[in-house]
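1. Got a predicted structure here, sequence first:
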Amino acid sequence: MNVAGNDLAEDNKPESTGSEEQSAFTKFLLTLVSILPWAIVGTLLWAGIFVKPTAVIEEVVSAPINVRDNIFGVAHVDGDVYLAAGNYGKMLITKDGGKTWENQDSTVAEHLMDISAWDENRAVAVGNAGVTLMTEDGGKTWVSVDSPKSDVANKLLKVHTYPGGEALAVGEMGMIIRSTDYGKTWQQLREENDIFMNDVVKVDANTIWVAAEYGQIFKSIDNGKTWEELFTDSPNSFAAIDAKSPQEISIVGLAGVVVGTTDGGETWTYVSPQQSGMTEHM
């Protein structure tokens, strides 16, 4: 046996070095780096085909009242319940005295200039283009009804409700209309003429007063069958009227004007803006 020769052959084999191991590791890293972009692309492609994301869409609820809303009329219904009407058919209700409001669907886009209520269920609203609305369920549904119209202009400015289903509304072209069935039908009380009727008040069963532009006042003592035109010393248009009795009437208007009578319109007391210190429209 040549044991010595075998031992010599083994002694002559090249020894493994750390540099060879490092070279193999470097090749592995380079290979990994070269395939990494393709792995990322493949992962994204797989995700695009097989992973279906679920979209989470949160409903955006707009506030009942925003900065572009103009409120023109408010009606006290009962207790803490109020109705409000405004531009572009805006209709609102509050049941907590105005702390929170809810939108109602008026079904119209015209400006609503005023609103009035008989009780918690029945109310009426009026506005541009002669719009007249009524509700019998507290505003859950509003119904547009026919009313007398002019061929010239038809804005209705004010409406007031009275016991027994009566309502009076006034507006452009001398319009004075009345309903006696909770706003379902309307009748014209006076022929039209080129004047704005700005407010109306019914004092008793027969006496109705109307405040108009250019310092004019109209009075009926037979429940609207005939009308008397009264003149005051006011050069300003009147905007609102109220009555303490058939004889005692107070009226306010543009530029702070205030007039009143205590004898049913026989004489009038005129308070000028200079006397009252008021120059704002009222």
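-> Yep, it's here.

2. Only C-alpha atoms from now on, for both contacts and neighbour counts.
-> Fine.

3. tell me the strands in the stretch 51-200 of the chain, going along the chain?
-> 71-78, 81-86, 91-94, 102-103, 112-117, 123-127, 132-135, 143-145, 156-162, 166-171, 176-179, 187-188, 197-202 (DSSP state E, counting those that start in this stretch).

4. how about TSV for those strands, with mean neighbour count and distance to residue 48 added?
-> As requested, the strands of the stretch 51-200 of the chain are exported to TSV (neighbours: other C-alpha atoms under 10 Å; distance: least, C-alpha to C-alpha, whole Å):
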stretch	mean neighbour count	distance to residue 48
strand 71-78	18	52
strand 81-86	23	50
strand 91-94	23	48
strand 102-103	15	43
strand 112-117	27	53
strand 123-127	28	56
strand 132-135	24	54
strand 143-145	16	52
strand 156-162	25	61
strand 166-171	24	64
strand 176-179	23	67
strand 187-188	16	69
strand 197-202	26	67
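
5. for comparison:
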Amino acid sequence: MKNLDQFGARTRLGAALCAACFATLAGFPAAARAEVLDRPAPPSTLALKRSLSGIAVQGANALAVGVRGTILVSRDAGKSWQQASVPVSADLTTVRFTAPGVAWALGHDGVALRSADSGRTWTRVLDGRSLAALVKTHYGALAAAGSAEAAEVLAELDRALRQSATPGVLPYPLLDIRIGADGEGFLAGAFGVLLRTQDAGKTWEPMLEKAANDRRMHLYALEQGADGNFYLAGEQGLLRRYDRATGRFTELASPYAGTFFGLKANGTALVAYGLRGNAFVSEDNAATWKPLALGAAATVVAAIPAGPGQFAFVTQSGQVVLAGADGKPASAAPRTRGEVFDAALSAPGQLALAGIGGVTLAPMPSK
């Protein structure tokens, strides 16, 4: 596990949010840092205007997450929002629906929250204390049985905890989650954090040493492809595919040496996207990739399936580009105002954009 000061602007939040989002990583006294796990997010009239880093939509239900434990809930596809009651005040990074009515919100200080009622109420599943204990227990047993890999992970954990401003708290941000219909899934985060579940998130098993990621690069994105396989993406062109036979992620040839911030699949293609408008598409389950000419210079923060072989790509600068697997951009919508950090399709022809100042709605470009 890397030194905390290496995290910086290379995280998804670093590419998307202001420096204030890293207060949970550095600069706060231990007592104040501990409060983000022990104190629920306070209700605020300002919540609807806070910086939001993640958004997810399922039917008419929409969720958005951001700084200070903010979770916003909409029951009308993003037209109006209310603040949810949240058990922590840590900065949140990502929100995902993983089953009908089931949502997960992830964040700094190892926070993973689960909702079984489309975001109305939230339960803490993991935080920096329980995550540290989980890693220590799992690899402690393996190290005692003679595993050199496990002993190395334990040594990394010890170094990370000694650097943490809060004793016993592993402050690493969790950044993405995917759970399949059969209950198998993964949770990924900064500094190579990777967990596996086989029961839809009731229990988690650490597998940092099974990601072909000895350098513990940040893991930003998970996706389940049309082939049923799970894919993983991260720093410095990291691309991996899960091999159920070995129980490990295996390295894939990457078309790009820069950071990937996201993966998205539709019925026929898988796209990977990241810094400076870079996006790539594969139509053969990540065996080969070709670049997409988005004509954008800003970081791509979201890709939304928009029909067979087509995706709407949203950039941090607010540009929305509709592109097909042929590699040629079809059309682009006018830029929205303000920085955008995530996006989702909230209704036919309508995007919900999360960023500075809350959620805004924008039209999908015409084909």
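-> Structure's in. What do you need? None of the values given here were measured: they were computed from a predicted structure.

6. Any chance you could compute the TM-score here?
-> Once the chains are laid over each other, their TM-score by TM-score structural alignment, normalised by the length of the first structure reads 0.67; 216 aligned residues with a C-alpha RMSD of 2.7 Å.

7. before we move on, the earlier item: now render the strands of the stretch 51-200 of the first structure as JSON lines, adding distance to residue 260 of the first structure.
-> Supplementary listing: the strands of the stretch 51-200 of the first structure in JSON lines, determined by distance: least, C-alpha to C-alpha, whole Å:
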{"stretch": "strand 71-78", "distance to residue 260 of the first structure": "24"}
{"stretch": "strand 81-86", "distance to residue 260 of the first structure": "29"}
{"stretch": "strand 91-94", "distance to residue 260 of the first structure": "34"}
{"stretch": "strand 102-103", "distance to residue 260 of the first structure": "39"}
{"stretch": "strand 112-117", "distance to residue 260 of the first structure": "24"}
{"stretch": "strand 123-127", "distance to residue 260 of the first structure": "27"}
{"stretch": "strand 132-135", "distance to residue 260 of the first structure": "31"}
{"stretch": "strand 143-145", "distance to residue 260 of the first structure": "36"}
{"stretch": "strand 156-162", "distance to residue 260 of the first structure": "20"}
{"stretch": "strand 166-171", "distance to residue 260 of the first structure": "21"}
{"stretch": "strand 176-179", "distance to residue 260 of the first structure": "22"}
{"stretch": "strand 187-188", "distance to residue 260 of the first structure": "27"}
{"stretch": "strand 197-202", "distance to residue 260 of the first structure": "14"}
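
8. in the stretch 1-150 of the first structure, which spans are helices?
-> Remark: helices assigned in the stretch 1-150 of the first structure by DSSP state H, counting those that start in this stretch are 3-11, 18-50.

9. In the second structure, what stretch matches the shortest one?
-> Translated: helix 3-11 of the first structure. Under TM-score structural alignment, there is no match for helix 3-11 of the first structure anywhere in the second structure.

10. again with stretch 88-106 of the first structure
-> Using TM-score structural alignment, stretch 88-106 of the first structure pairs with 68-86 in the second structure.

11. List the contacts of the matching stretch.
-> Here stretch 68-86 of the second structure makes contact (C-alpha atoms under 8 Å, 6 or more residues apart in numbering) with 36, 40-41, 43, 47-48, 57, 59-65, 88-92, 119-122, 346-347, 352, 359, 361.

12. Drop anything exposed from those.
-> Buried by 16 or more other C-alpha atoms under 10 Å: 36, 40-41, 47-48, 57, 61-65, 88-92, 119-120, 122, 346-347, 352, 359, 361, out of the contacts of stretch 68-86 of the second structure.

13. Pull up the distance across stretch 72-92 of the first structure, start to finish.
-> End-to-end distance for stretch 72-92 of the first structure: 12 Å, by C-alpha to C-alpha, to the nearest Å.
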